[in-house]
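A.B. asks: The sequence and its predicted three-dimensional model are supplied below.
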Amino acid sequence: MAMHESLLSLAEYLELSLNAGESVIMMQECNGSCAMYIGNAAKSQSSLIFQGTITALVAEEILQLTRTGRNQMEIAGQVYRFVRSVTHFEDRGAVVFAPA
């Protein structure tokens, strides 16, 4: 089975979050893309570290391939465990992928 490119993108951000000891925050789509941050979702948006963007299509596929709550999946030979939840920053929603 071919690896979904979206999961490879998610794995890159999960690695960054593991190195930082924080969560991945995927902001709600705006103009066809989603901003990706690393940080503590319980703090203000200004405390998050911007890491780049992914297309809305990639974001949608990530949401389809993961579920709310606990997840465990192997991506490119590495097992990732995380909890997917939702939050809200100022004027937009976000999905949080917290290491578990």
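C.D. replies: All right, it came through fine.
A.B. asks: drop to CA atoms for contacts and neighbour counts, all remaining ones
C.D. replies: Will do.
A.B. asks: In this protein, where's the longest strand?
C.D. replies: Scanning the chain for the strand with the most residues, using DSSP state E, yields strand 78-89.
A.B. asks: can you list the residues that contact that one?
C.D. replies: 11, 14, 41, 44-45, 66-74, 93-100 (C-alpha atoms under 8 Å, 6 or more residues apart in numbering).
A.B. asks: which of the residues in that strand are buried?
C.D. replies: Buried residues in strand 78-89, counted by 16 or more other C-alpha atoms under 10 Å: 80, 82-84, 88.
A.B. asks: again, but for stretch 48-56
C.D. replies: Those would be 48, 53-54, 56, for stretch 48-56 by 16+ other C-alpha under 10 Å.
A.B. asks: Second structure for comparison follows:
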Amino acid sequence: MDSSSREPHDVAVEALSTLSEYLERSLDKGVSVILVRSQTDRSDVWLGDAAETQAEWTRCGFVRNALVADILEATQPGLNSLSIDGQTYRFVRTFTQVGEHGAIVFTAA
């Protein structure tokens, strides 16, 4: 297998591994993962309830927008059930608006 044929698999693995890290954090706290696309090159990652104000959320890092695009490609709007790193995750992917920025919300199902 040449490197170009491995690339899509490697990208999906990195995207889903990153998503699983934040899903684990959100499960521990009983909140959602909220990716706010506030920068041209990256999205801020928050944990919280998307129905509450952003002041109530906890910022826990950022993800490159290229990786966010890969996460969106590997998931679908609505209910998802994926095995990531040997663990099965069931979550709902929705969208919301945070100020002037779009946001993607992942909520455990």
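C.D. replies: Sure, I can see it. Note that the coordinates shown come from a computational prediction; the quantities given were computed from them, not determined experimentally.
A.B. asks: Overlay the chains and give the TM-score.
C.D. replies: The pair, once superposed, lands on a TM-score of 0.95 when counted by TM-score structural alignment, normalised by the length of the first structure; 100 aligned residues with a C-alpha RMSD of 1.2 Å.
A.B. asks: what does residue 93 of the second structure align to in the first structure?
C.D. replies: Matched across to the first structure, residue 93 of the second structure falls on residue 84, judged by TM-score structural alignment.
A.B. asks: do residue 102 of the second structure as well
C.D. replies: Per TM-score structural alignment, the equivalent position to residue 102 of the second structure in the first structure is residue 93.
A.B. asks: so that match makes contact with residue 27?
C.D. replies: Yes - Residue 93 of the first structure is within contact range of residue 27, at 6.3 Å (criterion: C-alpha atoms under 8 Å).
A.B. asks: Have a look at those two and say which one is more surrounded.
C.D. replies: Under the criterion of other C-alpha atoms under 10 Å, the comparison of residue 93 of the first structure against residue 27 puts residue 27 first, with 22 against 15.
A.B. asks: which residues touch the alignment partner in the second structure of that one?
C.D. replies: By TM-score structural alignment, residue 27 of the first structure lines up with residue 36 in the second structure. Applying C-alpha under 8 Å, 6+ apart, we find residue 36 of the second structure in contact with 43-46, 98, 101-104.
A.B. asks: Going by distance to residue 31 of the second structure, which of these wins?
C.D. replies: Taking C-alpha to C-alpha as the measure, residue 46 is the one of those closest to residue 31 of the second structure, at 9.7 Å.
A.B. asks: Just give the closest residue to the counterpart of residue 77 of the second structure in the first structure, not the sequence neighbours.
C.D. replies: Under the alignment by TM-score structural alignment, residue 77 of the second structure pairs with residue 68 in the first structure. Spatial nearest neighbour of residue 68 of the first structure, chain neighbours left out: residue 84 (4.9 Å); criterion: C-alpha to C-alpha, 6 or more residues apart in numbering.
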